[in-house]
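# Quick check, what structure comes out for this input:
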Amino acid sequence: MASSTEDPAFAFTTHTSVEAFSVSPPVFLDCYFPLPGSSDTSRPPAPVFLATGAIVFDRPLPNNNFHPGSAGVDVSASAGALHEALTPNPNSDSAKPPRVLLIQRAAHDSMPLRWETPGGGCDDDDISILHSCARELFEEAGLHATTLGPVVRVGSVSSSEGIHGGESTKKQAHEWGEDMGGQFFRTRRGKLVCKFYFVAGVPEARTAEVVVDPKEHVGYVWVTEEEVRQKKVQGEEGGLDLEFTTQAQWEVILTAFHLWHA
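Okay, here's the model as predicted:
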């Protein structure tokens, strides 16, 4: 897939809260994490990787606050694209609960057949972290985000997969996460990652156009908050059980639904 620096299709309008993420991944690391070898202990250690996740609802987030653009964000798409993203479909049933997009990991991959939101690692040549999110959404689900934000702020540390160290280190990481919204975890090889989740707006007319990459995912489903809580999709023959990649992933999705209702 082409990176966001090469593909003009990654054009979106941003939420007012995501200005800090309008810079490239290397610049973000320099701004918000101590340099290697630094004695600065006021912030958590710099991760080896940055990653993003896209929370996609089947309709626009109510009362969202967008602006025409921010530093490093391509807003060459016309205002009509934003209007399309924010205007409810008159044929939709507003009484129905909102649903969020989940994709199922391939059987040959790690955490086989588990469910997650679209997302992945940031590339150094991505124009911004927001572009990383838009690129990953397209690569994993075939959808183009027309809006990005707000940040879905989530817990940053767990004893099993986050920052390892003394209570002071964990407290600093937690406070940093509360402020920036990043979630720390470690890969199977022990590499520290900080992941940011953003609500990614996709026009309602486009939500039926999900296409997953069979090398990475084998299916997708749109689920309600109650189905996420119960970890089961009703209506399927015998129902569809939802085993999420991690407990943290499950919590992120529920936090996003809380944003919807706020």
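
# okay, CA-based contacts and neighbour counts for the rest of this
Will do.

# Mind telling me what element the most centrally placed residue in the chain is part of?
In the chain, the residue lying closest to the centroid (CA atoms, centre = their mean) is residue 53, at 2.2 Å. For residue 53, the host element (DSSP states H and E) is strand 49-55.

# What is the subsequent helix or strand relative to that strand?
Proceeding N to C from strand 49-55, the next assigned helix or strand is strand 66-67, under DSSP H and E.

# residues near residue 173, how many?
24 (other CA atoms under 10 Å).

# excluding its backbone neighbours, what's nearest it?
Closest residue to residue 173 apart from its sequence neighbours, by CA to CA, 6 or more residues apart in numbering: residue 44 at 5.0 Å.

# Next: residue 49.
residue 193 (4.9 Å).

# burial measure for that neighbour, as a count.
Based on other CA under 10 Å, the number of other residues close to residue 193 is 22.

# Confirm that it sits in a strand.
Yes - assessed with DSSP: H, G, I helix; E, B strand; the rest coil, residue 193 lies in a strand.

# who are the neighbours in contact with it?
By CA atoms under 8 Å, 6 or more residues apart in numbering, the contact set of residue 193 is 47, 48, 49, 50, 51, 184, 185, 186, 187.

# how about this one, so we can line them up?
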Amino acid sequence: MISTVDPSQPSTQYPTFTIDPSLSAFQLPPKTYLSTLPNDISNSTSLLTPRFIAVGALTFDSHSRILLIQRASTDSMPHLWEIPGGGCDEDDPTILHSVARELEEEAGLRARHVWAAEEEVRAGRVGGVDIKFTTAEQKQVILDAFQVRRTILRGSAAGVEGGIATG
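Got it, this is the predicted structure:
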């Protein structure tokens, strides 16, 4: 999803964006989406029903680098790295609006952030900065995003449209 932010609008406004139809399942309010998930916890092997949604923005620049932010020293998991994101708020119109809001909030904070190439993510080092991710799963999602991006770019070069959002 690519958003466009109008700096003249108050920060309470959501960035405007358009989406690819492949993302339509996330055009629901968070509560509505959660209500569509299975609610069967009678089987001891099933997972508990989720009660909230966390989102993340996999944001690339024109050099195929991904945006990473460093958590504050006062935050949980201090000084660790991740993609911009957070939880869906109850008043977010849709899950996609949550992603757009979090990206604006996180990227606009006075936080240390870095653009990392895939090789740098794999190495855990960008320039002179060691990158330690919040979780191994976070690092894997980022590496998977590079693979998906390559697939989409190959499809675009061949004239095939991929499942990405555009602004």
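
# one step back: so what's the residue nearest to the centre of the first structure closest to, chain neighbours aside?
residue 119 is the one closest to residue 53 of the first structure (CA to CA, 6+ apart), at 4.0 Å.

# follow-up on the earlier one: contacts only, for the residue nearest to residue 173 of the first structure.
Taking CA under 8 Å, 6+ apart as the criterion, residue 44 of the first structure is in contact with 33, 34, 169, 172, 173, 176.

# isn't the second one right up against residue 47?
No - between residue 34 of the first structure and residue 47 there is no contact under CA atoms under 8 Å: 10.1 Å.

# For the longest helix seen in the second structure, which helices and strands make contact with it?
Criterion DSSP state H: the longest helix present in the second structure is helix 136-157. Judged by 3 or more CA pairs under 8 Å, 6 or more residues apart in numbering; DSSP states H and E, helix 136-157 of the second structure is in contact with helix 118-123.

# how far away is residue 51 of the first structure from residue 29 of the first structure?
Separation of residue 51 of the first structure from residue 29 of the first structure (CA to CA, to the nearest Å): 12 Å.

# Could I get the full set of strands for the second structure?
Remark: strands assigned in the second structure by DSSP state E are 3-4, 16-17, 54-56, 66-70, 81-82, 85-87, 113-116, 125-126, 129-130.

# Deepest in the core, which of these is it.
When these are scored by mean count of other CA atoms under 10 Å, the highest mean neighbour count falls to strand 81-82 (a mean of 24).

# residues in the first structure aligned with that one?
Aligned using TM-score structural alignment, strand 81-82 of the second structure spans residues 115-116 in the first structure.

# For the second structure, identify the residue most remote from the centre.
Largest centroid distance in the second structure under CA atoms, centre = their mean is residue 42 at 32.2 Å.

# Tell me who's in contact with residue 53 of the first structure.
The contact partners of residue 53 of the first structure, by CA under 8 Å, 6+ apart, come to 117, 118, 119, 120, 133, 136, 195, 196, 197, 198.

# now with 7 Å?
Neighbouring residues of residue 53 of the first structure by CA atoms under 7 Å, 6 or more residues apart in numbering: 117, 118, 119, 120, 133, 196, 197, 198.

# now do residue 23 of the second structure
Here residue 23 of the second structure is in contact with no residues (criterion: CA under 7 Å, 6+ apart).

# could you measure it against residue 42 of the second structure, distance?
Noted for residue 23 of the second structure: a distance of 31 Å to residue 42 of the second structure, by CA to CA.

# quick one: the residue lying closest to residue 121 of the first structure once chain neighbours are set aside from residue 176 of the first structure, how far?
Nearest in space to residue 121 of the first structure, with sequence neighbours left out and distances taken as CA to CA, 6+ apart, is residue 51 at 4.1 Å. According to CA to CA, residue 51 of the first structure and residue 176 of the first structure sit 16 Å apart.

# got a markdown table for the strands of the second structure, with distance to residue 27 of the second structure too?
A markdown table is the format used below for those (distance: least, CA to CA, whole Å):
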| stretch | distance to residue 27 of the second structure |
| --- | --- |
| strand 3-4 | 15 |
| strand 16-17 | 12 |
| strand 54-56 | 13 |
| strand 66-70 | 24 |
| strand 81-82 | 24 |
| strand 85-87 | 16 |
| strand 113-116 | 28 |
| strand 125-126 | 35 |
| strand 129-130 | 37 |
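
# now for the ones you listed, which one comes closest to residue 138 of the second structure?
Closest of the strands of the second structure to residue 138 of the second structure is strand 81-82, at 6.6 Å (criterion: CA to CA).

# Please state the offset of the closest one from the chain centre?
Centroid displacement of strand 81-82 of the second structure relative to its chain, using CA atoms, centre = their mean, to the nearest Å, is 11 Å.

# swap in stretch 136-152 of the second structure?
Here stretch 136-152 of the second structure is found 11 Å from its chain centre; the criterion is CA atoms, centre = their mean.
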